[in-house]
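Asker: just a sequence and a predicted model for now, questions to come.
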Amino acid sequence: MGINQKEPVMPKSNHKGISLKVQLYGLIILLTLLSFAGRLLISVDHTRDYLNEQMASHSQDAATSLGLSISPYMDDQNLVIADTMMAAIFDSGYYQSMKFVDINGVVKLNRENPKSVESVPAWFMHLFELTPPTGSSEVNDGWQIAGTLYVTSHPGVSYLQLWDYSIRAFSGSLAILAASLLFAYLILRMVLKPISTITAQADAVTKKQFIQNETFYWTKEVNVLALAINAMISNVQKTFESMTQHAETLTQDAYLDKLTKLGNRRAFESQFSAFQHDLEGHTDVYSIGLMTLPSLQSMNRDFGYQSGDDYVVQAVSILKSAIHDIEGAKVFRTAGGSFIFMLPCSIELCLEHVQQAYETLHAQNSSRYPEGFGQLVVTGFTHHDSISHLLSRLDTLITAETAQLGSGFNSDTFQSAAFEQGPALGLQDWSALIKDIIASGEIEFSFQPIKAANSINIIYNELFARFNHQGNLIANAQLFAMAERLNLTEELDKKLILALWSHIQNGLDKPIALNISRQSLHSDSFVTWLNDFMQDKQGQLDNLYFEVNETALIDNINSATAHINVFKSHGIKMCIERFGVSFSSFKYLRGLDIDFIKLDGSYIRDLMQNPDNNYFIQAVTQICHGLGIKVIACHVEDIESYKSVTELHCDACQGQFIQAPMKLSHDCLKSECNDFLNTLKYLKDC
């Protein structure tokens, strides 16, 4: 058996150093080459010595034999005979020189051959030089010494023999070298393959994937290592699941309605506060609605609580189905038969969805529901509206709706806020407007830093974009809501990335985070475009971060995981924002290769008034730190919140207390602004 889960696609490795595989192969190749070269050199050198000895014996034997043969002919009259005999022997053998010198040092006889050898390369003769010794023999003339005969063997034959032997030795040694390297490769492959598998297993843990390796290996030490890694991963997985379950229990007890799995009254108040914070400084208009079930009490009394529960679940299903396509829509159960929903867009943009829910609820009216199946009202709000004021307005609207029960759709049921909501455009008008913005609209950027806890270091800066069309700023909530409906958010995201690239070309060298939409996160065409763009700008966008909304991510976790792996392969760091807002299981973190999670602002803004948030944040930080994920606390607005999130081991902070969003300008491209530096110095002392 092998690893019981498909190994993930690995992004580009950032590990420094030389791999064990390269080191071992390098060592074996080096030792084998040294052995090959040493063996060859020693063998050739030994042969050279042998040939030198052969030439010494050959020359000495020739000198002795020829000396005895020419001794009777040393007088001047017979010296010609001696010369003839020397020539005969010189020509019959392979000698470099033969020379007879009399006792007075006069050369009487002399024969020589050229030293060159055509069949042997000059570099070889230079490298393995043969030194043929000269044999000598005294020649007698009767009882007197006539002179000395010197004979030197020619090295040509020996060079040729040495060259032939070297070629055969090289060929044989090369064959042995190749066979040895092949054998070493097979052995090392068997040894290193399990190590590669274990390494991939360990890398998978850093990507929040817990893979068990059931393979048995022949190497004892590798088996011990594999078992140790399996045990470690099993323990990490158990810890993760235990802490995840604990965090989910805390969330459900504090913020979830057990029947509908919707957020409760406490969750609504926290989320509304976060909604209002997002609206500060903007003219965007959001919508808030109330759905009531007037017949719930009679259903419980006449048909039992199970029927009442079924009634509640059916109504919630109708409402959620109607507003499902509105990104960022939230539904809460604030009381037994009362449900509040918030939509991040104006009434004009969500009217069709709300009217669908209204009509579907009224279509369920029958004698089974004496007070009607359900009533629904909606109104707009900005950051100026208080929660109590809005609830009173909704109560008034629902009272009027109850009084008109059965009268059908009434425009008073849907109230626009009494303030400017931007242009009232139709679908075609919005399509033309958004396409014009994509083609030629200008973008104004502001940024807000994410500061490391207990440090003045900035991890990265989050960019906020506002689109300027013909001199007018377009409300982001309406713009992106309509772009989502028209399938144009992907093009808006591309425009943001291109605009950021122009800032980078002008000197922006800080780590920057962009928010990408749900559509882009799950779009294959966007990922393909981004892949080509990053390859074209390779090495110039090393400080890019992407933030994705949690609700967008969990819509299709498989698609998100695959695309995040592509982003990571280009060095883009990933952050999940609004973490915890969906009240879903945290187990989806297990398969995601992400670097940061950003807690939803509702947990931080309500931190001092709601101690339960402390336990939730503490559980989240422990889970994330166990997975190598850093936790960011946003909406940090005062010194108390800053100290609290630091004590809860959050890794970084963001909010007005750290620094309000600043316009992205040339002064802030390469160095932080002076007021921000003063803030960081102050925080360091806190």
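Answerer: Perfect, I can see it now. Given the structure is predicted, the values throughout are model-derived calculations rather than measurements.
Asker: going forward, measure contacts and count neighbours with C-alpha atoms only.
Answerer: Fine.
Asker: what is the helix or strand where residue 459 lies packed up against?
Answerer: Per DSSP states H and E: residue 459 is located in strand 458-469. Secondary structure elements in contact with strand 458-469, counted by 3 or more CA pairs under 8 Å, 6 or more residues apart in numbering; DSSP states H and E, are helix 427-440, strand 442-452, strand 472-474, strand 512-515.
Asker: same list, the ones you listed, but as TSV with distance to residue 232 and mean neighbour count please.
Answerer: Listed next are the helices and strands packed on strand 458-469 as TSV, based on distance: least, CA to CA, whole Å; neighbours: other CA atoms under 10 Å:
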stretch	distance to residue 232	mean neighbour count
helix 427-440	50	16
strand 442-452	30	20
strand 472-474	53	15
strand 512-515	34	22
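Asker: another structure for you, compare them:
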Amino acid sequence: MTLYRQLLVTMLLLFAMLFITAYSVQFSSTRNYLAQQQQTTVINTVTSLGLALTPYLETSDTLGAESVINAVFDGGFYRRVRLDLLAADQQIIREHTSLPRRVPAWFVNLGLFEGAKYDAVLTSGWLQLGHLYVEGHPGQAYYELWQGMSRLATWFLACFLLVWGLLVLALRYLLKPLHDIEKQAREIELHHFGKAIPLPATRELREVVAAINNMAGKLELQFKEQADEAERLRQRAFLDEASGLGNRSYFVSQSQSWLGETGGGTVILISVDMLESLYQEEGFAVRDEMIRAVAGSLRQLCRRFGEHALARLSAYEFAMLVPETDGERLGILGEEINRSIADLVVDPVNGRDLSVVGMAVIQSGDNVSQLLTRADNALNKARMEHTGAVVVEHGRAEDGLGRLAWKQLVDEALAEDSFECSVQAVLDFDGKPYHEELFISIRKDGVVYHAGHFLPVVEQFKQGERLDLHIIGRALALLAERPQLKLAVNLTRQSCHQESFWTALTEMLEQYKEAGRRLALELPESAFASGKDILVSPLASLKVVWGIDHFGRHFDLLTQLGELRPHYVKLDHGYTSQVAEPGFDDAFLAAVCRAAHNMGAVTIATRVETEPQVRLLKTLHVDAYQGFISPPRQLP
């Protein structure tokens, strides 16, 4: 029971005891007064009636005596009046035994009044004339006691309810600082740090609130410092200081993560040959300024892609990893890259090639070394032939589909609901499932196309919102059918930035309230990198479990994790793929996990394939893992 309820119940009980005590005292006092009043009335009646009857008894006038008795009996509240005529050996009796009106029978049955009784012997000198007996009727006493105590109980009840209401208001006002402290403590427990609690007027509570505010401020600063430390470790390991882009280690790790997914893409190597001559002619300061300008230009070109990686591999070479496989569009992109770099040069010298571009499309079974070798060969070919851009395209069978064919494939799957669904469990290190991630694929003519194959086309033709709502609807239907199931659904970057998507999702969740509690939404990290402020409000209003997928691909997002407040983050495979290799530096990964824990997020490692990886990840503050160590299972 809360302190508020304990105080309220205690004070109400005390007031109830006070009211009951006062009521009991008043009840007893009124009852005794009415009993004494009745006794006095009966004695007075016997005395006065005896004086009135004596003259009639002396003359043996029975009728006169009876008339006097009738007058007295009818004019008062008596149960029984009896006159024994001793000389005539007769009795005159009058009785009234009916119950009092407007008084409940149960109240009368309490036996509060017995009825006052008094008798006297009527004499004339030494001669006894008769015996008079009078018994008062308790009906009037019952009536007066019932009326008086009913009014008093009504007033006491009204006062009790009034006191109850005043106590509720007073306690809520007085205990509001404690409620604020409780709320702040819960926020701190979840590693959420909001505004400071206003200082109350009560001295004791004022000191407690000041201590809570001070502690919250220190914890927030400490957690921010840990996030900053993790970001510094990542920059030290993966950031090229001159360009502000990732370095070779960053690009290799991102390429490994990319190759582990089912989707395709292209590695693009850009050699900015004019940087060498610029360094010889103008010095390293001018060269570094040009490097930053080239990096900014390439970063601008990459914004059109949802998922991408951009890095500086060597003094004059840059690398891009983009989800594009169409040869024609890659050729246009290569020309854009050369043109954007040429626009940075004020006065090109001797019409020489300022930059050359080589591209290699990802093939099935590629590793990073093979991919970079093919891209480097393409770059050398471009340099020798002075063509500016070369696309080396050795696509898989499904890559032969054109963009319109891919779009038609997705449209047919949406219209016919022909997506095949499978799930893969996310497990904690005790083997208990955290949730299961939903994967989709399309089967046509015996060929299975995984989501990674057609998602670039979905993003390109802005079909992400339609696809995501369709898959979420199917997931909610599955959750409604299977109460034990918990599903996580990936969202496309395009959907995340559409207000209409969040409106439609809210309406959908209203229809599946119970199932919606077991649904988790996974947003790509790139969605936050390109528009974090757009997502904070809808995610907070939905009140659903959500996480960040591919966490760690973009710089500077780690320090913003506290503002985003995700329930979990899935670490990018590039940071966990080498955890079991000799010489692996786990300082950054451990720092990322600590920072995520401090902000209240669960950390999940992805693409875990062996037991040694599981054992090592457990020591690095990772909470759960997912991968082919627990292979996907097909849903019917």
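Answerer: Okay, I see it. Since the structure is predicted, the reported quantities are computational estimates derived from the model, not experimental observations.
Asker: still on that earlier bit, want to throw the helices and strands packed on strand 458-469 of structure 1 into TSV with distance to residue 502 of structure 1?
Answerer: Listed next are those as TSV, based on distance: least, CA to CA, whole Å:
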stretch	distance to residue 502 of structure 1
helix 427-440	15
strand 442-452	11
strand 472-474	21
strand 512-515	13
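Asker: so which of these is nearest residue 397 of structure 1?
Answerer: helix 427-440 (27.8 Å; CA to CA).
Asker: what angle sits between the closest one and strand 458-469?
Answerer: Helix 427-440 of structure 1 and strand 458-469 are oriented at 120 degrees to each other (axes from the mean of the first three to the mean of the last three CA atoms, to 10 degrees).
Asker: run through the strands of the stretch 451-600 of structure 2 in chain order.
Answerer: Counting by DSSP state E, counting those that start in this stretch, one finds strands in the stretch 451-600 of structure 2 at the ranges 487-490, 519-524, 545-551, 568-571.
Asker: quick check: the longest one aligns to which part of structure 1?
Answerer: Mapping strand 545-551 of structure 2 onto structure 1 (TM-score structural alignment) gives residues 573-579.
Asker: superposed on structure 2, what's the mean shift for that stretch?
Answerer: Here the mean offset of stretch 573-579 of structure 1 against structure 2 after fitting is 2.1 Å, by mean CA distance after the TM-score superposition for structure 1.
Asker: pull the residues that contact that stretch.
Answerer: With contact meaning CA atoms under 8 Å, 6 or more residues apart in numbering, stretch 573-579 of structure 1 is reached by 544-550, 564, 567-568, 593-601.
Asker: and those residues, which are buried?
Answerer: The neighbour count (16 or more other CA atoms under 10 Å) marks 544-550, 564, 567-568, 593-601 as buried among those.
Asker: circling back to that earlier point, any chance of the strands of the stretch 451-600 of structure 2 in CSV, plus distance to residue 78 of structure 2?
Answerer: Putting the strands of the stretch 451-600 of structure 2 into CSV (distance: least, CA to CA, whole Å) gives the following:
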stretch, distance to residue 78 of structure 2
strand 487-490, 85
strand 519-524, 82
strand 545-551, 81
strand 568-571, 87
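Asker: longest helix anywhere in structure 2?
Answerer: The longest helix of structure 2 (DSSP state H) is helix 3-58.
Asker: mean deviation, that one versus structure 1?
Answerer: Counting by mean CA distance after the TM-score superposition for structure 1, helix 3-58 of structure 2 comes out at 3.0 Å.
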